[in-house]
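*Asks:* dropping the sequence and predicted coords here.
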Amino acid sequence: MLPEVVFVLGAPGAGKGTQCSLISEEFDFVHLSAGDLLREERQRPGSEYGEMIEEKIRNGEIVPVEVTCSLIHKAMEKSDKNRFLIDGFPRNKDNLDGWQRVMSDKTKLLFVLFFECSRELCTSRCLGRGAAGSGRSDDNLESLQKRFNTYMNDTLPIINHYDKLGMVRRVNAESAPSEVFEHVKKCFTNLDVQS
């Protein structure tokens, strides 16, 4: 049986990571954050991609899709599960094309979970996270402006692409995490239960 995938998209600070943790607990999905996988790879001693990943993240740019897909695929293989939340991917047309080229025959996309949240709220959440010591080199105003531009120009067209295919489930992410999760649950409760 092909591994089942839900893409989780939304602006920086929309609450993707928080909601993915809750979904993982409740619905037995493995949470794979494209950003976390890239940050781990960047930290890994002797990584051939580390320096390039650091530079891309700092500049709010997107890492080449082959690198991201290979990290996602490795993480899926290491897990003993069959259902995955892929958080923060695909972020642009190159990601989408790369996924379709490399992964579409190895996985089954269930739907795209899209968290809608205003830029102002997302910015204040990210800056708050940075001030609280998130350890992320991109939780600052300068990187955030670049990340938002990337999101608006590159990621929104991907969401629109999947929307035209009827695969997007939208959730308003502006309220407290527990309230948002009540809406998220509705997106998952009607999935066929398979183990």
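*Replies:* Looks like it arrived, so ask away. Numbering: from 1, shown residues only.
*Asks:* when you work out contacts or count neighbours from here on, use the C-alpha atoms and nothing else.
*Replies:* OK.
*Asks:* what about stretch 123-141, start to end distance?
*Replies:* With C-alpha to C-alpha, to the nearest Å as the measure, stretch 123-141 spans 8 Å from end to end.
*Asks:* what ranges do the helices span in the chain?
*Replies:* Counting by DSSP state H, the segments of the chain that form helices are 16-27, 34-43, 50-58, 65-78, 93-102, 119-131, 141-150, 156-164, 177-189.
*Asks:* apart from its chain neighbours, what residue comes closest to Tyr162?
*Replies:* Here the nearest residue to Tyr162 in space, its sequence neighbours aside, is Val168; by C-alpha to C-alpha, 6 or more residues apart in numbering that works out to 6.0 Å.
*Asks:* please compare the first structure with the one that follows:
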Amino acid sequence: MIQNMMNEGKLIPSDITIRLIQKAMQETDNDKFLLDGFPRDEENVRTFEKLTKIEPDFILFLDCPEEEMTKRLLSRNQVKFV
């Protein structure tokens, strides 16, 4: 189901995304986590806190020009040889 939604360009529902994140968090011995690209909105935050019973210490939001975001997104799947 998740792969089909991604192929269609749809966002995965928050509760499913959060359950996957929670499972990954529980499968490690770490007690500190950096979730890159999550939460995406206030609904994600509320659902995360409700389902996990965890309140993040802080959320770091980085803002950059749209041109830079586009450049970075388009280069994500490129292999770079050094």
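*Replies:* That came through fine. Please read all numbers here as calculations on a predicted model, not as lab measurements.
*Asks:* quick one on the thing from earlier: tabulate the helices of structure 1 (a markdown table), appending distance to Glu4 of structure 1 and mean neighbour count.
*Replies:* Formatted as a markdown table, the helices of structure 1 follow (distance: least, C-alpha to C-alpha, whole Å; neighbours: other C-alpha atoms under 10 Å):
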| stretch | distance to Glu4 of structure 1 | mean neighbour count |
| --- | --- | --- |
| helix 16-27 | 13 | 16 |
| helix 34-43 | 16 | 18 |
| helix 50-58 | 27 | 16 |
| helix 65-78 | 10 | 16 |
| helix 93-102 | 14 | 16 |
| helix 119-131 | 29 | 16 |
| helix 141-150 | 27 | 17 |
| helix 156-164 | 16 | 15 |
| helix 177-189 | 13 | 15 |
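*Asks:* for Val112 of structure 1, see how far away the residue nearest to Tyr162 of structure 1 is.
*Replies:* 5 Å.
*Asks:* neighbour count: those two, which is higher?
*Replies:* Val112 (25 against 21; other C-alpha atoms under 10 Å).
*Asks:* need the counterpart of the residue nearest to Tyr162 of structure 1 in structure 2.
*Replies:* In structure 2, no residue is paired with Val168 of structure 1, using TM-score structural alignment.
*Asks:* next one: Leu113 of structure 1
*Replies:* Under the alignment (TM-score structural alignment), Leu113 of structure 1 maps onto Leu60 of structure 2.
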